[in-house]
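1. Using only what follows, build the 3D model:
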Amino acid sequence: MPTAPRPAHLAAPLPVPGPAPVPAHGLAVGPVAALDIGGTKIAGALVDAEGRLLARVQRPTPAREDAETVMAVVAEVLDALAGSPLWDSAGAVGIGSAGPVDAARGTVSPVNVPGWRDFPLVDRVRRLAGGRPVTLVGDGVAMTAAEHWLGAARGHADALCLVVSTGVGGGLVLGGRLHPGPTGNAGHIGHLSVDLDGAPCACGGRGCVERLAGGPHIARHALDGGWRPGPEGDASAAAVAEAARAGHPAALAAFERAARALAAGIAATAHLVEIDIAVVGGGVAGAGEVLFAPLRHHLADYATLAFARGLTVVPAATGTDAGLLGAAAATRATG
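-> Model (predicted):
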């Protein structure tokens, strides 16, 4: 099967303390299996120690179906990977899942897959994978692992990586190591409150970063300001970004508001744990400078302490394969 295009710059492969054979230089010989589970797709791949996707498969997520129907698709993806001649050499399985996840218990409760509530995903996957060890992290942590391994955070000891899409997630690298936290959710910047009197968030808080910078909220703010979608009726954040590039004031204001919320959350993280880079990916980041220009501007207003002033913000580099690469990298990083 053809391999996926590699990122433009490669990191040294991560050490694998797990069961795959480890030679003297500390790098894994065999691949690991990776699962990327979200509300739209369930993808799987065998990923080698240099980040090559040696085999891959993808199926639509039956997100509105019952728990066992969704699990049957996970089983189908794993079964397809098991058909590869490389499967026997895969020493572990990594899962990056939409959340919330609880890595300590091995359960997932994705907001966008209502049939899964406290679903014992790790146990079920372990059984399907012949008892191989399974590592579970949230999708924001998976993206962080990918960016630290092969992407824009490569070489940085302390980083925050964000996924800005329908929601806003994230993950942390501290002291040169992925820091998923006890449940696999550390770095979830989307639910930092940046407006104490702000609108209620689905999480139960108020004025969360996600409530201001998530794609649907960007679109809603633009609509409230007088922007209207074109003849196709596309009221997405991508359509708002196109209007902002054309100079529409309500579209520009919506991205300005989102950028300010992200800047406040990033600065708060920098002041708390001394990151030196923030990597922003996800669909909303595809807006480019419509988002990044005001984000950098507002970051200068919020990251005011001396140790945070050098903080840089850059786009993510691992693209649509981030979930799979990150699930594999999390397995290698956490063993």
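2. hey, let's count contacts and neighbours off CA atoms from now on
-> Noted.
3. In which helix or strand does the most centrally placed residue in the chain reside?
-> What sits nearest the mean C-alpha location of the chain, by CA atoms, centre = their mean, is residue 140, with 3.0 Å. Using DSSP states H and E, residue 140 sits in helix 139-150.
4. Which strands or helices does that helix pack on?
-> strand 93-97, strand 159-164, strand 168-174, helix 322-334 (3 or more CA pairs under 8 Å, 6 or more residues apart in numbering; DSSP states H and E).
5. what does stretch 271-286 rub up against?
-> With contacts defined as CA atoms under 8 Å, 6 or more residues apart in numbering, stretch 271-286 is touched by 147, 152-153, 156, 158-166, 174, 214-215, 237-238, 266, 269-270, 291-292, 303, 305, 307-308, 310-317, 319.
6. how near is residue 201 to residue 156?
-> Separation of residue 201 from residue 156 (CA to CA, to the nearest Å): 32 Å.
7. do the same with residue 190
-> Residue 190 is 22 Å from residue 156, by CA to CA.
8. So which of those two has more stuff around it?
-> Taking other CA atoms under 10 Å, residue 190 and residue 156 do not tie; residue 190 has more neighbours (25 against 17).
9. Now do the contacts for the more buried one.
-> 167, 168, 169, 170, 208, 209, 210.
10. May I ask which two of those are separated the most?
-> Spatial extent of the contacts of residue 190 (CA to CA) is set by the pair 170 and 208 at 13.6 Å.
11. how about the helices in the chain?
-> Remark: helices assigned in the chain by DSSP state H are 67-82, 121-128, 139-150, 209-213, 215-224, 237-245, 249-273, 289-302, 322-334.
12. ok so, going back, reformat the helices and strands packed on helix 139-150 as a markdown table; add mean neighbour count.
-> Output for those, formatted as a markdown table (neighbours: other CA atoms under 10 Å):
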| stretch | mean neighbour count |
| --- | --- |
| strand 93-97 | 29 |
| strand 159-164 | 30 |
| strand 168-174 | 26 |
| helix 322-334 | 29 |
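13. Would you do the same for the sequence below? I want to compare the two.
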Amino acid sequence: MTLALDIGGTKIAGALVRGDGKLLVSARRATPRGTDGDGVMAALEEVVGELAQAPEWAGVRRCGIGSAGPIDASRGTVSPVNIGAWRGYPVVERTEKALARHGAPVPTVLVGDGVAMTAAEHWLGAARGHRNALCMVVSTGVGGGLVLDGRLHPGPTGNAGHIGHISVELDGELCPCGSRGCVEIIASGTSIARHAGLADAAAAAEAARAGDPAALAAFDRAGKALAAGIAGTATLVEIDICVIGGGVAAAGDLLFGPLRRHLKTYAALSFVGHLEITAAALGTEAGLVGAAAAAGQLLEV
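-> Sure, this is the predicted structure:
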């Protein structure tokens, strides 16, 4: 049994996850605002405390945390962009102390939310059976993770595969990360909406379906940036599938159409020409399933 925790800017969720990926018991709290780091941690501890009341708690053998980033898995710390109270916060240490207080002194692994999504899709979703894969979340940000030679590849700090901050326009717009022309500053839902002149990505998708030129151009621009980043990644590590999830992926062919079209230009070498692009198969539970999958693979206890 694995305790899985999914930490984001709006909610902190937890679940007890069986060995086949089934969520047996779950709990969630809103991510606190206007508090310090320990105030945010208190919400996570409430989630743990609620799950500890379940009969299945006695079977917990490991804990997996998937968190918005940046993270540093080597230090067990998180500094999520969307949780301002956490900067270098020792979430692994604090979580393990909470687990011990509830009678479960088990090891904990920390991965970024993009890596967690990757672990989930490779275990039970669209990347299942593929030995080399890139999985992406395209939402208010753009994140991702890698599976190489059949195993999750989080890298030393847990951030490997963070395709959102590959530069695809060398003199492009300044990205909040400090670089220029990143995939994220072009292809995120926020950027699509801004270039379409609309409130959000959902409104941009609605306008594009109605034939609005600015909205269609915004999705084409996003698809082109994603294609360049995906092709570069495929050229570097020879992935054979790219799985895309997140709110923007819900736009369907508005995003996937231009992405696949532009990919033919960027994925020009013979060994990347076969690259498959597909939508993620798992829904809102992917973060929890992925945290459990990452813990199972990286801890192997």
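14. if we can go back for a sec, any idea what the residue nearest to the centre of the first structure aligns with in the second structure?
-> In the second structure, residue 140 of the first structure lines up with residue 114, judged by TM-score structural alignment.
15. coming back round to it: the residue nearest to the centre of the first structure: what's it in contact with?
-> 161, 162, 163, 169, 170, 171, 185, 187, 188.
16. Let's see that with 10 Å instead.
-> Contacts for residue 140 of the first structure (CA atoms under 10 Å, 6 or more residues apart in numbering) come out as 96-99, 146, 160-164, 168-172, 180, 184-189, 281-282, 322-323, 326.
17. likewise residue 189 of the first structure?
-> 140, 160-163, 168-172, 208-210, 262, 265-266, 268-269.
18. What's it aligned with over in the second structure?
-> Match for residue 189 of the first structure (TM-score structural alignment): residue 163.
19. Which residue in the second structure aligns with residue 322 of the first structure?
-> Residue 322 of the first structure maps onto residue 286 in the second structure, by TM-score structural alignment.
20. I figured that match hits residue 116, correct?
-> Yes - with contact defined as CA atoms under 10 Å, residue 286 of the second structure reaches residue 116; the gap is 7.6 Å.
21. joint contacts of the two?
-> Joint contacts of residue 286 of the second structure and residue 116 (CA under 10 Å, 6+ apart) are 6, 292, 293.
22. How much space separates the nearest residue to the last one once chain neighbours are set aside from residue 268 of the second structure?
-> It refers to residue 293 of the second structure. Closest residue to residue 293 of the second structure apart from its sequence neighbours, by CA to CA, 6 or more residues apart in numbering: residue 119 at 5.7 Å. From residue 119 of the second structure across to residue 268 of the second structure, the span is 28 Å (CA to CA).
23. out of these two, which sits in the busier spot?
-> residue 119 (34 against 12).
24. surely that one meets residue 280?
-> No - Residue 119 of the second structure lies out of contact with residue 280 (CA under 10 Å); the separation is 11.9 Å.
25. Report the contact partners of the nearest residue to residue 69 of the first structure once chain neighbours are set aside.
-> Spatial nearest neighbour of residue 69 of the first structure, chain neighbours left out: residue 62 (7.2 Å); criterion: CA to CA, 6+ apart. By CA under 10 Å, 6+ apart, the contact set of residue 62 of the first structure is 39, 40, 41, 42, 69, 70, 71, 72, 73, 113, 115.
26. are any of the residues you listed buried, and which?
-> 39, 42, 70, 71, 73, 113, 115 (16 or more other CA atoms under 10 Å).
27. Using a markdown table, please lay out these together with distance to residue 224 of the first structure.
-> Converted to a markdown table, these look like this (distance: CA to CA, whole Å):
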| residue | distance to residue 224 of the first structure |
| --- | --- |
| 39 | 27 |
| 42 | 35 |
| 70 | 37 |
| 71 | 40 |
| 73 | 39 |
| 113 | 29 |
| 115 | 33 |
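28. and the aligned partner of residue 114 of the first structure in the second structure, how far is that from residue 91 of the second structure?
-> Counting by TM-score structural alignment, residue 114 of the first structure lines up with residue 84 in the second structure. Using CA to CA, residue 84 of the second structure is found at 14 Å from residue 91 of the second structure.
29. Just want to know which of these two has more residues nearby.
-> Using other CA under 10 Å as the criterion, residue 84 of the second structure and residue 91 rank with residue 91 on top: 25 against 15.
30. Chain neighbours aside, what residue packs nearest to that one?
-> Closest to residue 91 of the second structure by CA to CA, 6+ apart is residue 77, at 5.6 Å.
31. that older thread, quick one: map the residue nearest to residue 69 of the first structure onto the second structure.
-> Match for residue 62 of the first structure (TM-score structural alignment): residue 32.
32. swap in residue 91 of the first structure?
-> Aligned partner of residue 91 of the first structure by TM-score structural alignment: residue 61.
33. Tell me, how many residues neighbour its match?
-> Neighbour count for residue 61 of the second structure, taken as other CA under 10 Å: 17.
34. Check the gap between it and residue 288 of the second structure for me.
-> In terms of CA to CA, residue 61 of the second structure sits 16 Å off from residue 288 of the second structure.
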